[in-house]
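**Student:** My questions are about this predicted structure, shown below with the sequence.
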Amino acid sequence: MTTQTKKKTALITGASGGIGLDFARLFAEGGYDVVLVARTESKLQELAQELSAKHGVRALVVASDLSDPAAPARLMERLKVEGVQVDALVNNAGYGAYGAFVETDLDAELKMIQLNISALTALTKAVLPGMLERKSGRILNVASTAAFQPGPLMAVYYATKAYVLSFSEALANETRGTGVTVTCLCPGPTKTGFQQQAKMEESRLVKGKEIMDSLTVARAGYEALHRGQAVVIPGFVNNLLAQSVRFLPRSAVTTIVRKVQERAHA
C-alpha cells in the first residue's frame, strides 16, 4: 500500500495581479496547493480555475482587504476551518502613495502602514510557530530597493519597506538552523499596476525607463525562497544601486533619491 504525499500549500497575498499573480502561477507549477488572497474575488476565482485546470492543484480563494486591521485574524480563522496548513507564506500585498508628505492623504498612508507592515507582521506571527514546530517552512516578504534608503516624495512607502527588510533579516537570523527560512525580495521598479496606483508614472524613476517584468521578479523571489536566501535583489543595476548607498553620506542619498523621484519635465 502506498501513501500519497501531501501537497504543500502556499499562501500568497496580493495574488490577483502583478508579482503576486506570477507567484501564484510559479507555486502551482511547482506542485503547491495555493491560497489566493486579494480584494477582488472575481479575479481570484478566474486565477483559481486556471491553476486547478492547468496544474491539478487546490486553489482556495479568500477575498480580503488586508488594510483592515481585523482581516489577518479572519483569514487565519478561515484557513483553520478549511484545514489548511501553510507551508510557504508570501507576503506580497502592498501599495505606495506619491507626493510630498504634507500633501498626501493620511487615511491612505495609515492603510498603507496597516497593509505593508501590520498585516505582514500578523500573518508571519500566525504561521511561524507551526513551521518551527514542524521544522519546515518558508516565508517570503516582498520589500523593495526602496528599503535601502529614505524616499522623499514617497516617505511613508519607503519607510514601510525599510521595516520589511529589517524585520525579515532579523527573522532570517532567528530561524537559522530550524528548518524554516525567511527571504526578503527587494525588486526595483517593476511592470505592474503599482506605478499607476501610486500616481508616479511621471517620476524620473520610471518615466521612459526599461523596467523589469513581474514574472522575472517573481521567479527570482521563488528561487531565492527555495534556496533559503535571506535577501534577493533582482537585476545587476538594482543590486548595485541598493548596495552603493552604504558608501554615501545619508544627506547625499536623500538628495539623490529626491531628484530621481521628482516628476520629469517635458
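**Tutor:** Done, it's in. Computed from a predicted structure; not experimentally measured. Numbers count the residues shown, from 1 in each chain.
**Student:** From here on, just use CA atoms for contacts and neighbour counts.
**Tutor:** Fine.
**Student:** didn't Ala59 look like it was pressed against Tyr32?
**Tutor:** No - contact criterion CA atoms under 8 Å: Ala59 and Tyr32 do not qualify, at 9.2 Å.
**Student:** adding another structure so you can compare the two:
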Amino acid sequence: MNTAAEGWSATATTALITGATAGIGAEFARQLAEQGHSVVLVARDSARLQASAAELENRYGVRAEVITADLTDDVGVAAVVERLSDPARPVEILVNNAGIGLLRSFADNDIAEEKRHLKLHVETAMELAHAALQGMLQRGSGRVINVASVASYLPRGTYSAAKAWLLSFSRWANLAYAGHGVKVTAVCPGLTRTEFHDRMDMDKTVAPAWMWLRAEQVVREGLADNDKGRAVSIPSKRYKVLVAVARVLPYRFVAGPPRRPK
C-alpha cells in the first residue's frame, strides 16, 4: 500500500529502507526523510509500517510508501525487487538494514534457523543490491548502504560470518562502481540500543554501558561516510579504536563475552 504526502514532487529522490520500523532502520528512514528524501519502508508488521509512514509524511512532508514483506521468504524478496526495478519510480538510495540475531551457538541452533539467518543477511541483501544497481548504473548515480557490524571483524559465529560477507562485498562494490557514480558503504556499528537484542531475549548487562551506541549517531555517521564515498563506516571513536585493536590481536582475545538469555 502506498500513501502520499501533500505537495510531494515527482522529482523527489527516493530511499528504500529494509527493517524500517524499529531501531537503526527506523532512524535511517527518519534522517533520510528529514533530508527531504521520499521513502519506501519495508518490514513485516503492516500496522507498524503504516504508522511509521504516516508519521514521516506528517512530520517531514515527504512521500512514504510501504511494502509489507518477510525478507527471509522468496515472495517477500520478490516484492521488493519489483519495486527496486521499476524505472518509472527510481530508487536512488538502498539501505539494506533488515537483520535478526541468534542467541545460541551454531551447533545448538536448528539448521533451518541458520539458513533463514544466512538468507536474510547475505542472499537477500545481495539480491536487493543487484536489483538496485541496474537502475543506478544506467542513471550514473546512486547510493547503497549495507548495515553490517563490528562483529564482521570478530570471531562471533555465523552472525559475524554473514556480516563479514556484507563488509567484503561493500568494499569491492564501492571500488567497482564509484567510477560510475554509485557509492556503496558498509556501516559497521557496535552494540546499539534498539529492539534487536530484546527480540533475541539477550541479557544486555553482559556489556558495559559505555559500549552501547544510540541509533541516531550510528545513522548520522553512516550517512555522512556514504555521502563522502567511503566503503566502510565505523560509527564512534571508541569502536574505531576497538576495531583497530581487534585486527592485530589473536582471535582468542577479541571474541568477546558469550551471549546469554535474560
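**Tutor:** That came in fine, so what should we check first? This structure is a prediction, so every number in the text was calculated from the model and none was measured.
**Student:** Near Thr5 of structure 1, how many other residues are there?
**Tutor:** Residues contacting Thr5 of structure 1 under the criterion other CA atoms under 10 Å number 6.
**Student:** Tell me the secondary structure at it.
**Tutor:** Put simply, Thr5 of structure 1 is coil when judged by DSSP: H, G, I helix; E, B strand; the rest coil.
**Student:** gap between it and Tyr32 of structure 1?
**Tutor:** Per CA to CA, to the nearest Å, Thr5 of structure 1 is found 12 Å from Tyr32 of structure 1.
**Student:** Ok, Phe167 of structure 1 next?
**Tutor:** Taking CA to CA, one finds Phe167 of structure 1 at 26 Å from Tyr32 of structure 1.
**Student:** same thing with Glu103 of structure 1?
**Tutor:** For Glu103 of structure 1, the distance to Tyr32 of structure 1 - CA to CA - is 44 Å.
**Student:** What segments of the stretch 51-200 of structure 2 are strands?
**Tutor:** Using DSSP state E, counting those that start in this stretch, the strands of the stretch 51-200 of structure 2 run over 64-68, 93-96, 142-147, 182-187.
**Student:** so what secondary structure elements neighbour the second one?
**Tutor:** Contact here means 3 or more CA pairs under 8 Å, 6 or more residues apart in numbering; DSSP states H and E; on that basis strand 93-96 of structure 2 packs against strand 14-18, helix 125-139, strand 142-147.
**Student:** Same check on the last one?
**Tutor:** Strand 182-187 of structure 2 makes packing contacts with strand 142-147, helix 157-177, helix 215-227, strand 232-233 when contacts are defined by 3+ CA pairs under 8 Å, 6+ apart.
**Student:** one step back: what's the closest of the helices and strands packed on strand 93-96 of structure 2 to Trp210 of structure 2?
**Tutor:** strand 142-147 (21.4 Å; CA to CA).
**Student:** on that earlier part again, neighbour-wise, which of Phe167 and Tyr32 of structure 1 wins?
**Tutor:** More neighbours surround Tyr32 than the other of Phe167 of structure 1 and Tyr32, with 24 against 16 (other CA under 10 Å).
**Student:** what's near enough to touch that one?
**Tutor:** 7-10, 57 (CA atoms under 8 Å, 6 or more residues apart in numbering).
**Student:** Next: Ser9 of structure 2.
**Tutor:** Not one residue lies near Ser9 of structure 2 by CA under 8 Å, 6+ apart.
**Student:** how much space is there between it and Phe169 of structure 2?
**Tutor:** In this structure, Ser9 of structure 2 and Phe169 of structure 2 are 34 Å apart, going by CA to CA.
**Student:** can you check Arg193 of structure 2 too?
**Tutor:** For Arg193 of structure 2 relative to Phe169 of structure 2 (CA to CA), the value is 26 Å.
**Student:** Also Ala132 of structure 2?
**Tutor:** The value you get for Ala132 of structure 2 to Phe169 of structure 2, if CA to CA is used, is 15 Å.
**Student:** repeat for Ser160 of structure 2
**Tutor:** 14 Å.
**Student:** Kindly report the same for Asn96 of structure 2.
**Tutor:** 13 Å.
**Student:** Over to Leu137 of structure 2?
**Tutor:** In terms of CA to CA, Leu137 of structure 2 sits 17 Å off from Phe169 of structure 2.
**Student:** Equivalent analysis for Ala69 of structure 2, please.
**Tutor:** Taking CA to CA, one finds Ala69 of structure 2 at 24 Å from Phe169 of structure 2.
**Student:** just Arg63 of structure 2 next, same as before
**Tutor:** Counting by CA to CA - Arg63 of structure 2 and Phe169 of structure 2 are separated by 31 Å.
**Student:** do Val77 of structure 2 as well
**Tutor:** Counting by CA to CA, the gap from Val77 of structure 2 to Phe169 of structure 2 is 19 Å.
**Student:** And for Gly25 of structure 2?
**Tutor:** When Gly25 of structure 2 is compared with Phe169 of structure 2 (using CA to CA), they lie 20 Å apart.
**Student:** and what of Val66 of structure 2?
**Tutor:** For Val66 of structure 2, the distance to Phe169 of structure 2 - CA to CA - is 27 Å.
**Student:** mind listing what the residue nearest in space to the middle of structure 2 touches?
**Tutor:** Residue closest to the mean C-alpha point of structure 2, counted by CA atoms, centre = their mean, is Asn97 at 1.8 Å. Asn97 of structure 2 makes contact with 17-20, 24-25, 146-147, according to CA under 8 Å, 6+ apart.
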